[in-house]
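In: sequence and computational prediction follow.
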Amino acid sequence: MTLKELAHLAQQTLQTNSGCPVKRSHVHELLAAAFGHRSWAAFRAAAVLADAGVGDGPSGATSQLIGRAVQLGYHQQAAAEMVQSFVAFITEHRLSSISWSALGAWLVLSVTAEEEDDDSDNGYDLEEDNDQFDEDGTAVPELATGTSREQLMRSPMLMSSLEAAAASSNLQAHCLLAALYRCRTPNPYLYEESLKGRALNAVERGWVDDYLRLEPQHRKYEAHLKAAALGGVRAAALEYGTHFESRDFIALAERLTGDVDAYMMARVATTPEARASWLRVAAERGVRSALEELAYQGDAWAEERFAEQGDIHWLRMAAERAVEIGDAMRAWTWQYLSLEHGVDLTRSTMAAYHDGGQEDGQFYDSDFGGPMYVGGDEGLVLPTVSHAEQQAAKAQARTIFAKRPKGDDRAWSNR
């Protein structure tokens, strides 16, 4: 049932039970009062109407509803009869409300779940089947009230209210509907084959049923996502560009402002400069994959972040870089930090190893003989500094060591 249909039915019910004509607009005002708002405009600004057990029940007392009916011009007796009938109507239809703030929080969870469970190259092919995903392969976050995406979509009044808000160019409504309708792109192949007369087995008919169910949902997802993107929502532009493989919308996301998944922006960037910039943003936000990519590209800032975490390879790289540029204090700082982790960068690790055969990769033993190779690192030659400078470098290293992230994750996400 849509909001318009609900208001019409409520109007008829109230007129029949109160014995007096009731304006349609007054039905909306009484609905607002039932949920604790002074007017319908105030209710619409703060919340949307829902049903099917979703959201919060009425908060307005009967006396307050009667008072509101009297304010609207109804006599006391008629107002009391109207309100009694209206309360029963709300209960019968299980009407409730959900605040825009609660829906906004759910939307944030929806985006977060999408990002954290991103295992594919394009970031939107969510096919994993477990309790965190619905039948469409889409992450299912919950509202603070414990309401899932599936439950939200089972509330016709909520969906109708959001569609009405979206029709009034409400960008949050467009974003919410896009998140609710989000699903994988349905494959029309078997459906088209069935139209050509191909006989399908039971499994194939099930796939066709899935297509027929998902195809209209996917169209709604595209429409609302596109409206949000064209309305200036950067995250929506990025999602549209990646899901629907549109370079124009990816470029739009680069031009817009606002919060967005920086690592995804780096992965789809239209220029090398944009990619490097977004990798830096993502790394600063704690995305380990972005930091690694920058480090392996020779980015000094990224190398030093890994060095600070105690990665000996990057400690050596950072120390060597400091020696090369003549920053003696920094070089000694990395040496002392390395010592805190049990490794002396000034000690050579060069050694001979067996090259092939049964002892391949083992320290070379002349008793076995055969081919060999030399591997390891030469000892780092540090510049001469004063005792005071060494003490300052040691203190700085200890400060970095004390601040190192604890645990295997090293406080970085592994996306």
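Out: Received, thanks.

In: hey, let's count contacts and neighbours off CA atoms from now on
Out: OK.

In: any idea how many residues pack against residue 25?
Out: 12 (other CA atoms under 10 Å).

In: which residues sit in contact with residue 31?
Out: Shown in contact with residue 31 (CA atoms under 8 Å, 6 or more residues apart in numbering): residue 40.

In: scratch that, residue 54 is what I was asking about
Out: 96, 97, 98, 147, 151, 152, 155.

In: is it true that the second one touches residue 52?
Out: Spelled out, it's residue 97. No. The pair residue 97 / residue 52 is not scored as a contact, 10.8 Å apart, by CA atoms under 8 Å.

In: those two: which has the busier surroundings?
Out: Ranked by neighbour count (other CA under 10 Å), residue 97 and residue 52 place residue 97 first, with 23 against 17.

In: name the SS class of the more buried one, please.
Out: Three-state assignment for residue 97 (DSSP: H, G, I helix; E, B strand; the rest coil): strand.

In: from residue 35, how far off is it?
Out: 7 Å (CA to CA, to the nearest Å).

In: equivalent analysis for residue 199, please.
Out: Counting by CA to CA - residue 199 and residue 35 are separated by 54 Å.

In: the more surrounded of these two?
Out: Taking other CA under 10 Å, residue 199 and residue 35 do not tie; residue 35 has more neighbours (21 against 11).

In: let's bring in a second one:
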Amino acid sequence: MKIKELAYSAQQHLQTRTGTQFKRAHIYELLAAAFGFNSYAALSAEAVFTKHSPTSRHVPLYDGHIKLRCIEIGYPLDTAVKVASILAAQIAEQGIGIVRLDDLIAQLLYGSGLEEWPNDGKHEDWDDKEEPWVNQEEQISPLLLDCLNVAASRNHADAHYALALIHAPAYDDFDGHEVGSDYWYRQAQDGRELTGVEKEWADAYAAKLAQDEKFMHHLREAANQGHPEALLELADRFNDPTFFERHPLSVNVNPSRVAEIAERMGRHQDTRRWLTEAANSGDTEAMRQLIEEYDRGDLPRCWTWVYLAKLLGTDLTQDEYIAIHEDGTPYDDDIGGPMYASGRDGVQLSSISAQQEAKARRGALEIFAKIQNI
């Protein structure tokens, strides 16, 4: 189903049930109202329609909103009352819902393993503590893809980035298609008629090339519009430095991931900046790396990180070792055999003056207070 088909279906259903003629543009307005938006333009700026979304169960909560919007666009009260009931029931029956673009992007990143699901209170369209989109493949419906493509055609950067994530190849798969498939693909391109497994390989390779092309197109379009996560993806996959040249620390991305990418690209100044951002957000691993690699020449600053980590429940000065088997699994006395140690030493720092220590502790407390308020 595409968005035009959804609107047409709703239009025909309402006209049949109410005996009233509806403009197609008004149907879009009523569909948006069914999910609490004041206009279709407002919905399109923030969300897209999809199927199998938990939000489809919330439509009856907005029947009053549908009724009000129906009156606002020129229909009489008795018609509006019927429309509210009929449209809400149709949407629920068809399993139509919406997903906000920031939620969609967060879920796609979460599903790819690039990010942890954000615990920031901004993704609350889901029931209680139920994790959204248990079946992600089912959630990426033809309706959602059509809505994303429509939004992308209107230069919506988030829509382009969401499509890039949907079409993204695995990190070890881009330009790494199955050996032999490219040969049979080229044979087909040269006009050779293929059958059997050779044709399957050639077709699979062609499909993968098309997916890669969609991925790169949408990623580049999002990046061209300054989308920070798209720019970061270009840096991660293709060592494109544009992200670091265009975005300040205030941009809303995972600073630890940015620091890792910067380090891999040999951008040591950027690595230190983003590690510091991560540490200021409470990342104790970033604090350890700053102490061991980037802030060694500033002892008071290093001690600030040590004191901050302690406030967060981690003692960076303590050794971290566990007993393991030869294969790296935790040691089990019931299995026995040779025992090995795995882990790392705690950080070791020279002492500082009492005045410096007091200042370092104050600095740690100030950062800790900001972290608590994030």
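Out: That came through, no problem. As the structure is a prediction and not an experimental result, all values here were calculated from the model.

In: TM-score for these two?
Out: The TM-score (TM-score structural alignment, normalised by the length of structure 2) is 0.62; 303 aligned residues with a CA RMSD of 4.6 Å.

In: which residues do residue 97 and residue 35 of structure 1 both contact?
Out: Residues touching both residue 97 of structure 1 and residue 35 (CA under 8 Å, 6+ apart): 57, 58.

In: quick check: closest non-adjacent residue to residue 183 of structure 2.
Out: residue 202 (7.9 Å; CA to CA, 6 or more residues apart in numbering).

In: in the strand or helix carrying the one you found, which residues are buried?
Out: Residue 202 of structure 2 belongs to helix 196-224 when assigned by DSSP states H and E. Within helix 196-224 of structure 2, the residues that qualify as buried are 198-199, 201-206, 208-209, 211-212, 214-223, counting by 16 or more other CA atoms under 10 Å.

In: which helices and strands sit right next to that helix?
Out: helix 157-167, helix 181-189, helix 228-238 (3 or more CA pairs under 8 Å, 6 or more residues apart in numbering; DSSP states H and E).

In: how big's the offset between the first one and structure 1?
Out: Taken against structure 1, helix 157-167 of structure 2 registers an average deviation of 2.8 Å after superposition, with mean CA distance after the TM-score superposition for structure 1.

In: of the helices and strands packed on helix 196-224 of structure 2, which is nearest residue 322 of structure 2?
Out: For these, proximity to residue 322 of structure 2 was assessed by CA to CA; helix 228-238 is nearest, at 32.8 Å.

In: where does residue 255 of structure 2 sit relative to residue 248 of structure 2, distance-wise?
Out: 11 Å.

In: quick one: the strands in structure 1?
Out: Ranges of strands in structure 1, per DSSP state E, are 47-50, 96-99, 351-354, 372-375.

In: out of these, which is the most enclosed?
Out: Mean neighbours per residue, mean count of other CA atoms under 10 Å, is largest over those for strand 47-50, with a mean of 24.

In: now do the helix holding residue 202 of structure 2 and helix 157-167, the angle between them.
Out: 160 degrees (axes from the mean of the first three to the mean of the last three CA atoms, to 10 degrees).

In: identify the residues contacting the closest residue to residue 295 of structure 2 other than its chain neighbours.
Out: Closest residue to residue 295 of structure 2 apart from its sequence neighbours, by CA to CA, 6+ apart: residue 302 at 6.3 Å. The neighbours of residue 302 of structure 2, taking CA under 8 Å, 6+ apart as the test, are 290, 291, 295, 296, 349.
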